[in-house]
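J.: Fold the following, please.
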Amino acid sequence: MKYQYVLYDLDGTLLDTNELIIRSFEHTLDLHTPGAYTREHILPQMGAPLFQQMELFAPGRSEELVATYRRYNLEQHDALVTAFPHVVEVLRELHEAGCKQAIVTSKVRLTTEKGLALCGLSPYLDAVVTVDECEHHKPHPEPVLKAMALLGADPASTIMIGDSPFDIGAGQAAGVATAGVKWSLRGEAGLRPHHPDYLVSDMLELRKIILGT
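T.: Okay, the predicted model is just below:
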């Protein structure tokens, strides 16, 4: 296989949480900063740590906004989260082929594990690195390097897959191959300028790249 160690972002990459995230932001911002922001303000920040995002929208009030966001997000989670097409199938096949797979996410562990369990991905993962375990966050390489250490990964055999420039930047900073997913809300046009090694249209194409077939 071409890549034995496979690292994934979670939201917008494996799990379709886009509507949940946007609705959670809209609920929070409408409550705390009514009329100040729209979806167009939210989308460019998706993928960054939550506190960092809220500090941009309401400086000095991020804790208050994060509490509102997380409460709404948990209440709506199971109704709005699904896996993208072929995610479960491909993760299972890569696991059976001997790939070591990990999640590298800017989410907290609680909602990370909730999403993985809901969509049946946990059995195929060898490590999970969340925002709770890192001092620095994507695009800093620390989360990627931490996942690689947990897997015993060789950089030359590792690929980081994500839907945002934060994912691509973290992988590049860690010295591993990177893949951007075209089903990102940013789309191919929003990812290509960050020069990932691959831009993939679906999980089946990603599987071929990883296995070298």
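J.: can we go C-alpha only for contacts and neighbour counts from here?
T.: Will do.
J.: and the longest helix seen in the chain, what other elements does it pack with?
T.: Longest helix in the chain by number of residues, with DSSP state H as the criterion: helix 62-80. In terms of contacts (3 or more CA pairs under 8 Å, 6 or more residues apart in numbering; DSSP states H and E), helix 62-80 is packed against helix 18-32, helix 50-57, helix 109-119.
J.: following the longest one, which helix or strand shows up next?
T.: Pointing back at helix 18-32 there. Counting by DSSP states H and E, the next helix or strand C-terminal to helix 18-32 is helix 39-42.
J.: quick one: buried residues of that next one?
T.: Ile42 (16 or more other CA atoms under 10 Å).
J.: With stretch 108-118 instead?
T.: Val108, Arg109, Thr112, Gly115, Leu116.
J.: Could you also give me the structure for this second sequence? I'd like to compare it with the first:
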Amino acid sequence: MTSEATDPTEGLRKLIELARFVLFDFDGPICRLFARHSAVGVAREQVRWLEGRGLHGLLTNGVRDDPDPQVVLRAVDRRRPGSDLVVELEERLTHEELTAVGSAWPTPYADALIRTWSAVGVRLAITTNNSPRAAIRYLDGRGLLDCFAPHIYGRTQDLRLLKPDPHCVRRALSAMGADPAGTLMIGDTPSDFLAARAAGVHFLGYARDARKEGLLRGVGADRIVTSLEPVLSVVRSIGAAG
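T.: Below is the predicted model:
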């Protein structure tokens, strides 16, 4: 279902009809990467690893308790940008993401949506703050890699370029020769929306719960679905009509 009050399908159809290129965030719209391999546990292990090296002072109290391992990584990068410490911490996070792939939960309707959109000739890319290696491993395991390859753009060692910076979005646009006006991004976080807006592409929010929806609306996202099922239905109907 969508969260719009009146005739949600019409607005969704218009958004989908203009899209010749679709950029997917990875963790959220495609899968729950840390569904069983706890992100909270990964974040705490990062903190313990830093503390074991006498580097706990790099983190404020709020960051030490944050459940998102990327928050910890970025906090260290702000204090030690480009350092060997950041490189090692990023590689440790990548290892945890690769481990998490094995127990990730596919987002309902995502596989079918990806295959259908690809089949009707829309070009797809991944634009994520996760490691591209994790995205590739997951997509390959689901038989979806050919729908995206080679257009998978993820975290680099320059952490300043993570979303909300539009760097990965602009990389995808440039590589595919995509017109931003004909491009749609699907994401589930405020940073996804802000990156899409900065790059001039359309945005569809995916919110699996009320908290996610509230965060998206808080930064100005006004087109949000709580399931990918209506998106799939519209793409199928457009494909059938074509």
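J.: got the residue ranges for the strands in structure 2?
T.: 21-24, 31-32, 105-106, 123-127, 152-153, 183-187, 202-206, 224-225 (DSSP state E).
J.: The third one maps to which residues in structure 1?
T.: Across structure 1, the stretch matching strand 105-106 of structure 2 (TM-score structural alignment) is residues 82-83.
J.: Determine how far stretch 74-84 of structure 1 lies from the middle of the whole chain.
T.: Mean C-alpha position of stretch 74-84 of structure 1 versus that of the full chain (CA atoms, centre = their mean, to the nearest Å) differs by 15 Å.
J.: wait, I meant stretch 71-88 of structure 1
T.: The answer for stretch 71-88 of structure 1 is 13 Å, by CA atoms, centre = their mean.
J.: Quick one: end-to-end distance for that stretch.
T.: 28 Å (CA to CA, to the nearest Å).
J.: what's the answer for stretch 114-130 of structure 1, then?
T.: Start-to-end, stretch 114-130 of structure 1 (CA to CA) is 13 Å.
J.: Now do the buried residues in that stretch.
T.: Gly115, Leu116, Cys119, Leu121, Ser122, Tyr124, Leu125, Asp126, Ala127, Val128, Val129, Thr130.
J.: Out of the residues you listed, which is nearest to Pro34 of structure 1?
T.: Relative to Pro34 of structure 1, the closest of the buried residues of stretch 114-130 of structure 1 is Gly115; by CA to CA it sits at 29.5 Å.
J.: roughly how far apart are Thr38 of structure 1 and Phe57 of structure 1?
T.: 11 Å.
J.: Could you do Val181 of structure 1 as well?
T.: Taking CA to CA, one finds Val181 of structure 1 at 27 Å from Phe57 of structure 1.
J.: Between these two, which is the more surrounded one?
T.: Val181 (25 against 18; other CA atoms under 10 Å).
J.: post-alignment, the match of strand 105-106 of structure 2 versus structure 2, mean distance?
T.: On superposition with structure 2, the mean distance recorded for stretch 82-83 of structure 1 (mean CA distance after the TM-score superposition for structure 1) is 2.3 Å.
J.: Give me the contact list for that stretch.
T.: Outside stretch 82-83 of structure 1, the residues that touch it by CA atoms under 8 Å, 6 or more residues apart in numbering are Leu14, Leu15, Asp16, Thr17, Cys119.
J.: Now check the fourth one against structure 2: what is it aligned to?
T.: Think Thr17 of structure 1. By TM-score structural alignment, Thr17 of structure 1 lines up with Leu33.
J.: How many neighbouring residues does its match have?
T.: 27.
J.: Thr105 of structure 1 and Gly12 touch, don't they?
T.: No. Thr105 of structure 1 is beyond contact range of Gly12, at 10.7 Å (criterion: CA atoms under 8 Å).
J.: Neighbour count: these two, which is higher?
T.: Between Thr105 of structure 1 and Gly12, counting by other CA under 10 Å, Thr105 is the more crowded of the two (27 against 23).
J.: OK, contacts around that one?
T.: So Thr105 of structure 1 contacts Tyr8, Asp9, Leu10, Asp11, Thr112, Val129, Thr130, Val131, Pro143 (CA under 8 Å, 6+ apart).
J.: how does it look with 6 Å?
T.: Asp9, Leu10, Thr130 (CA atoms under 6 Å, 6 or more residues apart in numbering).
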